[in-house]
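Asker: How does the following fold in three dimensions:
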Amino acid sequence: MTIREPETVDLPTARGAMRTLVFRPTGEGRHPGLVLWSEIFQITAPIRRTAAFLAGHGFIVAVPEVYHEFLPAGIVLAYDQAGADKGNELKYAKELASYDDDARAAVDFLKTHASANGRVGTLGICLGGHLAFRTAFLPDVAATVCFYATDIHQGSLGRGKSDNSLARIPDIRGELMLIWGRQDPHVPGEGRAKIYAALAAANPRFTWHEFNGAHAFLRDEGHRYDPALAHLTLGMAVDLFRRQLGG
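Answerer: Sure, this is the predicted structure:
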């Protein structure tokens, strides 16, 4: 379906306004909501295109700026070494509680959106994959897709590089899908095995998918992009969201 021009909203949080772009279908029907969490580079052109893709499949997609308390609204970090260095610096400067507060604000916004059906899911990429994983701890999140989520196996998200994401797996109530690239050095085989073991022990409803792909295979810029794999895995995500969220 066709989509509207992205709308800009500033969601209130305990640490200031969180600039959020909202992509949604045209027409007057009611649609499920998705929180799309970006990589460390914030709302880049590939993230915008991913949001548009999801909105075109019938979802209201909210894309927050993950570093809103550190950077002026509208800042996008470049896909270069300086951008990566800044993004990683802020990833570990931000408090874990702030990430969780942002998730609550984004989910609440989607639940009460005038065009929403009240059902909410989340999808995240890289850093965003970990943020989607933590968003799944909220009881009103019915479906979650994590693309090559970083830091979970190390427990290193946020200030102090200490998170409780693995310990909180029992909080997940919705269905979880995890997608990995086997050639991803950021989440090596032993790291994936650690996450899988924790999930298997807690036994939430989840599926696990490993493909021959590099880190950032979903990003449609750069040499690591795998369009066939992106097509396949985004289709898997849409299928999950349609099944669990309606629309």
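Asker: contacts, neighbours, all on C-alpha from now
Answerer: Fine.
Asker: which residue ranges form the helices in this protein?
Answerer: Along the chain, counting by DSSP state H, helices occupy 45-56, 81-93, 96-111, 127-135, 189-202, 227-245.
Asker: Just say which of those helices is most tucked in.
Answerer: Stretch with highest mean neighbour count among those: helix 127-135 (a mean of 27; mean count of other CA atoms under 10 Å).
Asker: Residues contacting that helix, please?
Answerer: Contact partners of helix 127-135, identified using CA atoms under 8 Å, 6 or more residues apart in numbering, comprise 35-40, 99-100, 103-104, 122-124, 141, 144-152, 165.
Asker: from those, which would you call buried?
Answerer: 35-40, 99, 103, 122-124, 141, 144-152, 165 (16 or more other CA atoms under 10 Å).
Asker: List the ones among those that fall in strands.
Answerer: 35-37, 122-124, 141, 144-147 (DSSP state E).
Asker: Which two of those residues have the greatest separation?
Answerer: Spatially, the most separated pair among those is Val141 and Phe147, at 17.0 Å (CA to CA).
Asker: want to put them side by side, so please do this one too:
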Amino acid sequence: MAHMTDIAPLDGSGSFQAYVAEPAGKPRGAIVVIQEIFGVNPGIRQMCDGWAAEGYLALAPDLFWRMEPGVQLDADNEQEMARGFDFYGKFDRDKGIADIEATIKTARAMSGGKVGVVGYCLGGLLAFLTATRTDADAIVSYYGAGIDQQLHESHAIGKPLMMHLAKADKYIGPDAQKAIHEALDGNRHVTIHDYEGQDHAFARAIGSARNEEAANKADGRTRAFFAEHLG
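Answerer: As a prediction, the model looks like this:
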């Protein structure tokens, strides 16, 4: 069953919505799905539905609500892609992390169990920062652009973090990926998987960027990771 729910932000500045997909029985835990620059669009909702089918309560918060509630963009549409980058440029990352933290609290109360976080693109960066700033129980980051500029926060990672990097990522170059490996390979909480020949967004649920083989490999690792750490 899927529906929308209201979440109160930590700063008390109104409320924002999250898409919620509920499993058939008692949740085995909860997973917060963090959007790309395209909002809580059909692809993100499809991911939530997939996690619900696996037995998890899944929530996808509308992180652009402070700019425009309910954004849903198509990454394969040139004009909508441009709108997504415009939202990205205006997005307040710190407030976004606070909204994710509010969503984690909501997910924990709704499920009664542990909470995982998985994010893609912008969400991949936010997932990394979620690992350094929140009490999420397990975190997965898919090709988060800008992580190399936030590595000074890596000392605060205290829960399991899995990262998926596309070796041919047009937004995360070789130097950035090298910096990520150098900073995190020795961290006992972090596991990094590299995908040779893959470009950014190879695991997007819907759209031309998806590579079925690589996406299935990465998603299988993510499922096993959450099964291990969320119970």
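Asker: I'd like to know which of the helices of the first structure lies nearest to Ala216 of the first structure.
Answerer: That would be helix 227-245 among those, by CA to CA, at 9.8 Å.
Asker: That closest one vs the second structure, average offset?
Answerer: With mean CA distance after the TM-score superposition for the first structure, helix 227-245 of the first structure departs from the second structure by a mean of 0.9 Å once superposed.
Asker: what packs against that helix?
Answerer: In terms of contacts (3 or more CA pairs under 8 Å, 6 or more residues apart in numbering; DSSP states H and E), helix 227-245 of the first structure is packed against strand 116-125, strand 141-147, strand 175-183.
Asker: Pull the residues that contact the first one.
Answerer: Where contact means CA under 8 Å, 6+ apart, the residues beyond strand 116-125 of the first structure that reach it are 30-39, 60, 107, 110-112, 129-132, 135-136, 140-149, 241, 245-247.
Asker: mind running it again at 6 Å?
Answerer: 30-39, 111, 132, 141-147, 245 (CA atoms under 6 Å, 6 or more residues apart in numbering).
Asker: cool, and stretch 37-47 of the first structure?
Answerer: For stretch 37-47 of the first structure, the surrounding residues in contact (CA under 6 Å, 6+ apart) are 65, 76-77, 87, 124-128, 219-220.
Asker: do the same with stretch 217-231 of the second structure
Answerer: Lys114.
Asker: what about 10 Å?
Answerer: With CA atoms under 10 Å, 6 or more residues apart in numbering as the contact definition, stretch 217-231 of the second structure has outside contacts at 28-31, 51, 54, 56, 113-118, 137-142, 159-165, 193-195, 202-203, 212-216.
Asker: and the residue sitting furthest away from the middle of the second structure, what is it in contact with?
Answerer: The C-alpha centroid of the second structure is most remote from Gly25, which lies 24.3 Å away (CA atoms, centre = their mean). Gly25 of the second structure is in contact with 52, 55-57, counting by CA under 10 Å, 6+ apart.
Asker: swap in Met67 of the second structure?
Answerer: 87, 90-92.
Asker: cutoff 8 Å now
Answerer: By CA under 8 Å, 6+ apart, the contact list for Met67 of the second structure reads 87, 91.
Asker: Can you find the partner of it in the first structure?
Answerer: Structural alignment (TM-score structural alignment) places Met67 of the second structure against Phe70 in the first structure.
Asker: how much space is there between that match and Leu90 of the first structure?
Answerer: Phe70 of the first structure is 8 Å from Leu90 of the first structure, where distance means CA to CA, to the nearest Å.
Asker: How about Gly56 of the first structure?
Answerer: Remark: distance between Gly56 of the first structure and Leu90 of the first structure (CA to CA) = 32 Å.
Asker: got it, and Ile40 of the first structure?
Answerer: 8 Å.
Asker: Centroid-nearest residue for the first structure?
Answerer: For the first structure, Gly124 is the residue whose C-alpha lies nearest the centre (CA atoms, centre = their mean; 1.8 Å).
Asker: What's the match for that one in the second structure?
Answerer: Counting by TM-score structural alignment, Gly124 of the first structure lines up with Gly119 in the second structure.
Asker: Good, wrapping up.
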